[in-house]
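Novice: fold the following for me, if possible:
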Amino acid sequence: MAWSHYREMIVWQKAMDLTDEVYHLARSLPKEELYALSDQMRRAAVSIPSNIAEGYGRQTDREFRQFLSVARGSVFEVETQLEICIRQNYLSVPDAKTALALCDEVGRMLTTLSRH
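Specialist: This is a model prediction of the structure:
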């Protein structure tokens, strides 16, 4: 691999930024969503950099790509949950803008990386 540690991967760094943003946004959701949408959104966000790191630690490129695929799925999960928050008027579009942009960026990076 081209990196000596997964922390050097820009996609992992961006995924960590996305996780930070999701945690920030989740704090503003209504209390009734604490153990539902808020919790699910945080877990999906955590899954993204975690799967990138776990895939990096695997021994084959095939396994690495498999974990990148799981991470990419989690990106779409977070994106959908953000859209639900917007539709439920828990978040405004401007509030979610940074997180949605990071979802798009990380998703594209994972797609590109998994093809190489």
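
Novice: could you use CA atoms for every contact and neighbour count after this?
Specialist: Noted.

Novice: just how off-centre is the longest helix that the chain contains within its chain?
Specialist: Longest helix in the chain, counting residues (DSSP state H): helix 61-87. Mean C-alpha position of helix 61-87 versus that of the full chain (C-alpha atoms, centre = their mean, to the nearest Å) differs by 6 Å.

Novice: in the helix or strand that comes right after it, what's buried?
Specialist: The helix or strand immediately downstream of helix 61-87 is helix 93-114, counting by DSSP states H and E. Of all the residues in helix 93-114, those buried under the rule 16 or more other C-alpha atoms under 10 Å are 96, 99-100, 102-103, 105-107, 109-110, 114.

Novice: next, the second sequence, to be compared with the first:
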Amino acid sequence: MKVERFEDLEIWQLSRELCKDVYQITSLEPFSRDFKLIDQIRGSSGSIMDNIAEGFERGGNKEFIQFLSIAKGSCGETRSQLYRAFDCKYITEAKLKSLTNSAISISKKISTLMNYLKKSDIKGPKYKQ
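Specialist: The predicted structure is shown next:
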């Protein structure tokens, strides 16, 4: 499959799903009353998909790799915040495992794409003649 838009990227699609799941869990009681953690975890989960999109749209592999690195960091941040939510008894252990497994999978896929781009001779669409 040819990737023409960031929406075509599996890592962006998976990140979008994780972000939707985070919004869903943060809307439930008692989580919905912890405004600071809600703001942090919604921000970090949204940052994953947003940085993938922004890096892709920059049109160059080096910039894309840089933004993928930021997205990977946001993935770790989201996982850490999920543990905080669990420790505060906002989510169940099953929900923690499910969401952290999703974040770990996304992080691994981001790493795979970064490694591919680093080895690729293609510089990106903005460098095409």
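
Novice: sorry, back to before: what's the average distance for the longest helix of the first structure when superposed on the second structure?
Specialist: Its matched residues in the second structure lie on average 0.4 Å from helix 61-87 of the first structure after superposition (mean C-alpha distance after the TM-score superposition for the first structure).

Novice: list the buried ones in that helix?
Specialist: For helix 61-87 of the first structure, burial by neighbour count (16+ other C-alpha under 10 Å) applies to 64-79, 81-83, 85-86.

Novice: tell me which other helices or strands that helix touches.
Specialist: helix 37-56, helix 93-114 (3 or more C-alpha pairs under 8 Å, 6 or more residues apart in numbering; DSSP states H and E).

Novice: give me the nearest residue to Ile106 of the second structure, chain neighbours excluded.
Specialist: For Ile106 of the second structure, ignoring the flanking residues on the chain, the nearest one in space by C-alpha to C-alpha, 6 or more residues apart in numbering is Ile11 at 6.1 Å.

Novice: for that neighbour, give its distance to Gly55 of the second structure.
Specialist: 13 Å (C-alpha to C-alpha, to the nearest Å).

Novice: next one: Glu4 of the second structure
Specialist: Glu4 of the second structure is 13 Å from Gly55 of the second structure, by C-alpha to C-alpha.

Novice: those two: which is more packed in?
Specialist: Of the pair Glu4 of the second structure and Gly55, Gly55 is the one with more neighbours under other C-alpha atoms under 10 Å, namely 22 against 9.
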